[in-house]
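Asks: Fold the following and give me the result.
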Amino acid sequence: MTDQVMAAIDGSQFSEGVCDYAAWASQTLDAPLTFLHVVDNHPQTAEADLSGNIGLGSREHLLEELSQLDEQRAKVAQEQGRLMLKAAKERAMEKGVADPATRQRNGTLVETLEELERDIRLLVVGKRGETAHQASEHLGSNLERVVRTLHRPILMVSEAFRTPTKVMLAFDGSKTTRKGVEMMAKSPLFNGIPCHVVIVGAETGDNRSQLDWALATLREAGHEAEGAIRAGEVEETLRRYQEEHGIDMLVMGAYGHSRIRHLLVGSTTTTMLRKASVPVLLLR
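Replies: Predicted coordinates for the structure are as follows:
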């Protein structure tokens, strides 16, 4: 099934929001919805190897029991995943999605999404995975790797669902953000939603012409659009604009211009993701 909205769910606090935003996107884009749960049988946190402490007589028996325990854990994880997928499907159907699909895979999330990439139109994920409940500003390493690996738009959800009423694009004139303007102009996802375009930088002729182009592109497509050029530190300036104007969805390019930022997902992007209180749509 190609051209679908795919929602990656786990046991984290963000899963209900992921379900609801995915259902909204599926209906708005008129695209099929698939819920994905990945059972990682090789968690990153390695357990201690106790085999060296086992006496000769009992060692083989205990290793066999440990192996059985691992197998039981895998079965429990699979069953938990099946229950989560069933609940997600029912929740989406209650919200009007006709027949969402579910998929469960073994492996890692990043490798699984890489395999399925050609089927994905939009990926919806939670801000952090189920192992990161405590760290309020920690961006899950899984998410960072997904952003680096996948060449598809990614909607990162950080809270319970609210129908977006105002969207803001952080614009720098780069190829990625110009594509973002064109995507916003034609995507059904933003129909009827006022669009704000913000450049953080000096009031120069080049910045003004870039902003004028972006606003004209959006308005020609029938969008209500306004924009601003503001000086200041990027993340703080964007956040202040968001709060002033009641923005409830951000759109950003995943990478900045520099090669160092490219390796780090983009320092501004990463900071915005960590501190975001609204969904962030990342473009590649």
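Asks: make it CA atoms for all contacts and neighbour counts henceforth
Replies: Will do.
Asks: Is residue 125 in a helix, a strand, or coil?
Replies: Under DSSP: H, G, I helix; E, B strand; the rest coil, the three-state class of residue 125 is strand.
Asks: That one: what's it in contact with?
Replies: Counting by CA atoms under 8 Å, 6 or more residues apart in numbering, residue 125 makes contact with 7, 8, 9, 18, 143, 154, 155, 156, 157.
Asks: out of the residues you listed, which are inside helices?
Replies: Mapping the contacts of residue 125 onto helices (DSSP state H) picks out 18, 143.
Asks: so which of the contacts of residue 125 comes closest to residue 91?
Replies: The shortest approach to residue 91 among these belongs to residue 18, at 11.0 Å (CA to CA).
Asks: thinking again about what came up before, ok, and the most crowded of the contacts of residue 125?
Replies: residue 18 (31 neighbours; other CA atoms under 10 Å).
Asks: Please tell me I have it right and that one contacts residue 162.
Replies: No: counting by CA atoms under 8 Å, residue 18 does not reach residue 162; the two are 11.5 Å apart.
Asks: Nearest residue to the middle of this structure?
Replies: residue 156 (2.9 Å; CA atoms, centre = their mean).
Asks: correct me, but that residue touches residue 280?
Replies: Yes: applying CA under 8 Å as the test, residue 156 and residue 280 come out as touching, 5.2 Å apart.
Asks: Please convert the contacts of residue 125 to a markdown table, extending it with distance to residue 212.
Replies: Putting the contacts of residue 125 into a markdown table (distance: CA to CA, whole Å) gives the following:
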| residue | distance to residue 212 |
| --- | --- |
| 7 | 35 |
| 8 | 37 |
| 9 | 40 |
| 18 | 34 |
| 143 | 34 |
| 154 | 27 |
| 155 | 27 |
| 156 | 28 |
| 157 | 30 |
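Asks: Sequence B follows; please return its structure for comparison with A:
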Amino acid sequence: MTEQVIAAIDGSQFAEGVCDYAAWASLALEAPLTLVHIVDNHAGAPEAQDLSGSLRFGAREKLMEELSALDEQRARVNREQGKLMLEAASARAVEGGVSAPTLRQLNGTLVETLVALEKEMRLLVVGKRGETDHQASGHLGAHLERMVREMHRPILMVPRAFKRPEQVLIAFDGSKTAKKGIEMLARSPLFVGVTCHVLIVGSYTAEHRSELAWALGTLRDAGHHVQGEVRAGEVDDVLQAYEQENAIDLLVMGAYGHSRIRHLLVGSTTTTMLRNSRIPVLILR
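Replies: Alright, predicted model coming up:
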């Protein structure tokens, strides 16, 4: 089975960004694009109240029938809305240069359904927040946190508006799995022609300098333009400062290892960097 770029399309304000970044990745990776809309008929449904103590049997039976009919109507509306969203996303992707994206509408909960698609997936593209997540500024939905923990494919989390990446920052901790990430990026056609920055957050030690030299050399040998630094400080603060100073368009981080970068992603401070990021974040597993 050919691995695909899979984009999770919903009715949120991030849907256009998801579509545009997915089209870019599909073309760069020369991988088919599949646009997926997941219908979760229980998401956002009001909590049912137990009215059995205050209703006669006949009235209660009628109420349950009416609620069942409403559920069916809501499910039908959700499916129709999803089909319209997929058609609009497909037209946008074709406009972006993708030929014949596949459209799929699936029933189930978001994370479990996407996990079931992992074997077909080369890259998953999702919005920073989904349509059912809290819309307050800076909030990162629990769905994305669960994806980071449970999925084993790269996840590209994107903002609302697309900008073709030209300056990519790789947060590197020198671990064995982080080195595998560098080697994977070196081989990937996704970042051909862009400048790859490698940043180690930590003390300026001989070990860190050696690790940085290895990462830059690996990327350079693969034909990438590279630059990098070792900087001390708090991970999120250092990464954000480097992003601003170097006009970074996309951040690559790994949900691996045992460093402070791992704890940023899968520890108690998971949302800090992702929540504050105004650029796409590619999470490697």
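Asks: and the gap between the residue nearest to the centre of structure 1 and residue 65 of structure 1?
Replies: From residue 156 of structure 1 over to residue 65 of structure 1 the distance is 40 Å, taken as CA to CA, to the nearest Å.
Asks: Over to residue 74 of structure 1?
Replies: Distance from residue 74 of structure 1 to residue 65 of structure 1, by CA to CA: 14 Å.
Asks: Kindly report the same for residue 265 of structure 1.
Replies: In terms of CA to CA, residue 265 of structure 1 sits 43 Å off from residue 65 of structure 1.
Asks: Check residue 170 of structure 1 too.
Replies: For residue 170 of structure 1, the distance to residue 65 of structure 1 equals 55 Å [CA to CA].
Asks: Would you mind telling me which of the two has the busier surroundings?
Replies: Neighbour count, other CA under 10 Å: between residue 170 of structure 1 and residue 65, residue 170 has more, with 21 against 12.
Asks: can you pull the contacts of that one?
Replies: Per CA under 8 Å, 6+ apart, neighbours of residue 170 of structure 1: 177, 197, 198, 199, 200, 238, 250, 251, 252, 253.
Asks: Neighbour-wise, which one of these leads?
Replies: Most neighbours among those, by other CA under 10 Å: residue 250, with 27 neighbours.
Asks: Am I right that it is in a helix?
Replies: No: assessed with three-state DSSP, residue 250 of structure 1 is strand; it does not lie in a helix.
Asks: which residues are in contact with stretch 254-272 of structure 1?
Replies: Applying CA under 8 Å, 6+ apart, the contact partners of stretch 254-272 of structure 1 are 139, 144, 147, 148, 174, 234, 235, 252, 253, 282, 283, 284.
Asks: residues in structure 1 matched by stretch 144-160 of structure 2, start to end?
Replies: Mapping stretch 144-160 of structure 2 onto structure 1 (TM-score structural alignment) gives residues 143-159.
Asks: Would you agree residue 206 of structure 1 falls within a strand?
Replies: No: according to three-state DSSP, residue 206 of structure 1 belongs to no strand; its state is helix.
Asks: And it, how close does it get to residue 174 of structure 1?
Replies: 12 Å.
Asks: re earlier: any idea how far apart the tips of the match of stretch 144-160 of structure 2 sit?
Replies: Stretch 143-159 of structure 1: ends 16 Å apart by CA to CA.
Asks: Could you do stretch 107-121 of structure 1 as well?
Replies: Across its full length, stretch 107-121 of structure 1 reaches 22 Å end to end, with CA to CA as the criterion.
Asks: tell me which residues of stretch 259-272 of structure 1 are tucked away?
Replies: Across stretch 259-272 of structure 1, burial judged by 16 or more other CA atoms under 10 Å covers 261, 264, 265, 266, 267, 268, 269, 270, 271, 272.
Asks: Helices - which of these land there?
Replies: Among these, the members found in helices (DSSP H) are 261, 267, 268, 269, 270, 271, 272.
Asks: got those as a markdown table, with distance to residue 105 of structure 1 columns?
Replies: Below are those laid out as a markdown table (distance: CA to CA, whole Å):
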| residue | distance to residue 105 of structure 1 |
| --- | --- |
| 261 | 32 |
| 267 | 32 |
| 268 | 33 |
| 269 | 29 |
| 270 | 28 |
| 271 | 31 |
| 272 | 30 |
